[in-house]
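Asks: coords below, sequence missing:
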């Protein structure tokens, strides 16, 4: 009997600490526990816009790649929802009112780099963002609905109308990860890129917290 650990299991085990650290950052914990404001939430949505604009542009570039293509589906696309959320939250001139924070700029640059040159790196960021959205992200959306009185406007990013069963979708996604014919060295590189993605996420929350504090004393 084979004792080989599926790559999706290995990836989850090796990244669980970084994932937990990112989720536990003060900005997000405050937002989820009632300490953040509507403006804080809008700031988060704005940074997501820049990240997903880069990620989904990378998906378009990678759509013909035999390794990356199986992971790419319109059912995951978030950019139109983010644009609608920002119009609802900030008005028709929303695009003029948002700017990427320093970590977001570095995060976007990394996505653009690997999304043009390295399918494994693209998949690492794709996995980190979208499987997170289909897990804790759905919970975050529900909390924001309760906190700020949103129905669907303002939280469309967290609503996946085309994925009826997120758990089943994630199971298939992990099976696809297990099926990619990467050797041990490439698997290690992908794991390291997932860890880098979580680090970007952690640093982004730190940026958002610093911006929140500055705004509160201005």
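Replies: Structure received. From a predicted model like this one, the values you see are computed outputs, not experimental measurements.

Asks: Please make it C-alpha for all contacts and neighbour counts, starting now.
Replies: Fine.

Asks: now the helices for this structure?
Replies: Using DSSP state H, the helices of the chain run over 7-23, 26-32, 38-62, 79-90, 102-117, 119-132, 138-148, 166-179, 184-217.

Asks: dump the residue contacts of residue 180.
Replies: Residues near residue 180 by Cα atoms under 8 Å, 6 or more residues apart in numbering: residue 67.

Asks: For residue 83, see how far away residue 156 is.
Replies: From residue 156 across to residue 83, the span is 9 Å (Cα to Cα, to the nearest Å).

Asks: Presented hereafter is structure B, for comparison with structure A:
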């Protein structure tokens, strides 16, 4: 590969898939105020399945030379998602009823497959999720606070609040340095780029599955 930093290559080569996810009908309607809190709650439920897949293998991946540097406890989102869902449902009863959509199952299964068998591929999913949470995720947080009156950075939006990351801009710079230093060859880096594109497509598939038949009742 040329002298382009890998973090830059990853961003530019996946830009079209990233844009497709960002501009999905579900996300556009959610951010535009066309969907109700029920749609936000369902989305948060599906994220719980995705992040359980991302984080359940951290113990095994921590010592891996490729994925290990990205296993950083301050990023953990499952406890925050559970806290948000307890709030959004008025208690922990949602755990008995929550079920993944088929698109969510496919997304989580691919993450798990990479976590078990292909650490570099897991990094692609880690990147698309956590760096996105620290960036565009903050727009979702602000919108949710405004639309549904959630306390700023409080219950309902804690998933988007990284208490252990006091300086997100500096943190993201450090994260990109880790990507640039990924200890794999050029062929493997290209495979990671393709997995990153796949991750965004899986995310888009989830958004499509979440689209309500009637936005007015969502």
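Replies: Happy to help now that I have it. Note that the structure is a prediction, hence the values are computed from the model and not measured.

Asks: before we move on, back to that, now render the helices of the first structure as TSV, adding mean neighbour count and distance to residue 70 of the first structure.
Replies: Listed next are those as TSV, based on neighbours: other Cα atoms under 10 Å; distance: least, Cα to Cα, whole Å:
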stretch	mean neighbour count	distance to residue 70 of the first structure
helix 7-23	16	15
helix 26-32	18	32
helix 38-62	19	10
helix 79-90	19	20
helix 102-117	18	15
helix 119-132	21	10
helix 138-148	16	23
helix 166-179	15	7
helix 184-217	17	16
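
Asks: Can you list the neighbours in contact with stretch 77-87 of the second structure?
Replies: 41, 44-45, 47-48, 51-52, 55, 91-94, 155-159.

Asks: Distance to residue 72 of the first structure added to the helices of the first structure, as JSON lines?
Replies: As requested, the helices of the first structure are exported to JSON lines (distance: least, Cα to Cα, whole Å):
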{"stretch": "helix 7-23", "distance to residue 72 of the first structure": "17"}
{"stretch": "helix 26-32", "distance to residue 72 of the first structure": "28"}
{"stretch": "helix 38-62", "distance to residue 72 of the first structure": "7"}
{"stretch": "helix 79-90", "distance to residue 72 of the first structure": "14"}
{"stretch": "helix 102-117", "distance to residue 72 of the first structure": "12"}
{"stretch": "helix 119-132", "distance to residue 72 of the first structure": "9"}
{"stretch": "helix 138-148", "distance to residue 72 of the first structure": "20"}
{"stretch": "helix 166-179", "distance to residue 72 of the first structure": "10"}
{"stretch": "helix 184-217", "distance to residue 72 of the first structure": "17"}
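
Asks: List just the one of those that sits closest to residue 73 of the first structure.
Replies: helix 38-62 (8.9 Å; Cα to Cα).

Asks: Give the other helices and strands that the closest one contacts.
Replies: In terms of contacts (3 or more Cα pairs under 8 Å, 6 or more residues apart in numbering; DSSP states H and E), helix 38-62 of the first structure is packed against helix 79-90, helix 102-117, helix 119-132, helix 184-217.

Asks: OK, contacts around the aligned partner of residue 196 of the second structure in the first structure?
Replies: Aligned by TM-score structural alignment, residue 196 of the second structure pairs with residue 194 of the first structure. Taking Cα under 8 Å, 6+ apart, we find residue 194 of the first structure in contact with 15, 124-125, 127-128.

Asks: Looking at those residues, which one is closest to residue 216 of the first structure?
Replies: Compare each of these with residue 216 of the first structure using Cα to Cα and the shortest gap goes to residue 128, at 31.3 Å.

Asks: That closest one and residue 200 touch, don't they?
Replies: No. Contact criterion Cα atoms under 8 Å: residue 128 of the first structure and residue 200 do not qualify, at 10.9 Å.

Asks: re the thing from before, closest one to residue 175 of the first structure among the helices and strands packed on helix 38-62 of the first structure?
Replies: Using Cα to Cα, these put helix 119-132 closest to residue 175 of the first structure, at 12.4 Å.

Asks: hmm, who's touching that closest one?
Replies: So helix 119-132 of the first structure is contacted by 55, 58-59, 62, 65, 67-68, 71, 76, 111, 114-115, 170, 186, 189-191, 193-194, 197-198 (Cα under 8 Å, 6+ apart).

Asks: Have a look at how far, on average, that helix is from the second structure.
Replies: When the second structure is superposed, helix 119-132 of the first structure averages 0.4 Å from its matched positions, counting by mean Cα distance after the TM-score superposition for the first structure.

Asks: ditto for stretch 104-116 of the first structure
Replies: Once superposed with the second structure, the aligned residues differ from stretch 104-116 of the first structure by a mean of 0.6 Å; criterion: mean Cα distance after the TM-score superposition for the first structure.

Asks: That stretch aligns to what range in the second structure?
Replies: So stretch 104-116 of the first structure sits over residues 104-116 in the second structure, by TM-score structural alignment.

Asks: Next, work out how far apart the residue nearest in space to the middle of the first structure and residue 106 of the first structure are.
Replies: Taking Cα atoms, centre = their mean, the centroid of the first structure lies closest to residue 129, which sits 2.7 Å from it. Applying Cα to Cα, the value for residue 129 of the first structure to residue 106 of the first structure is 16 Å.
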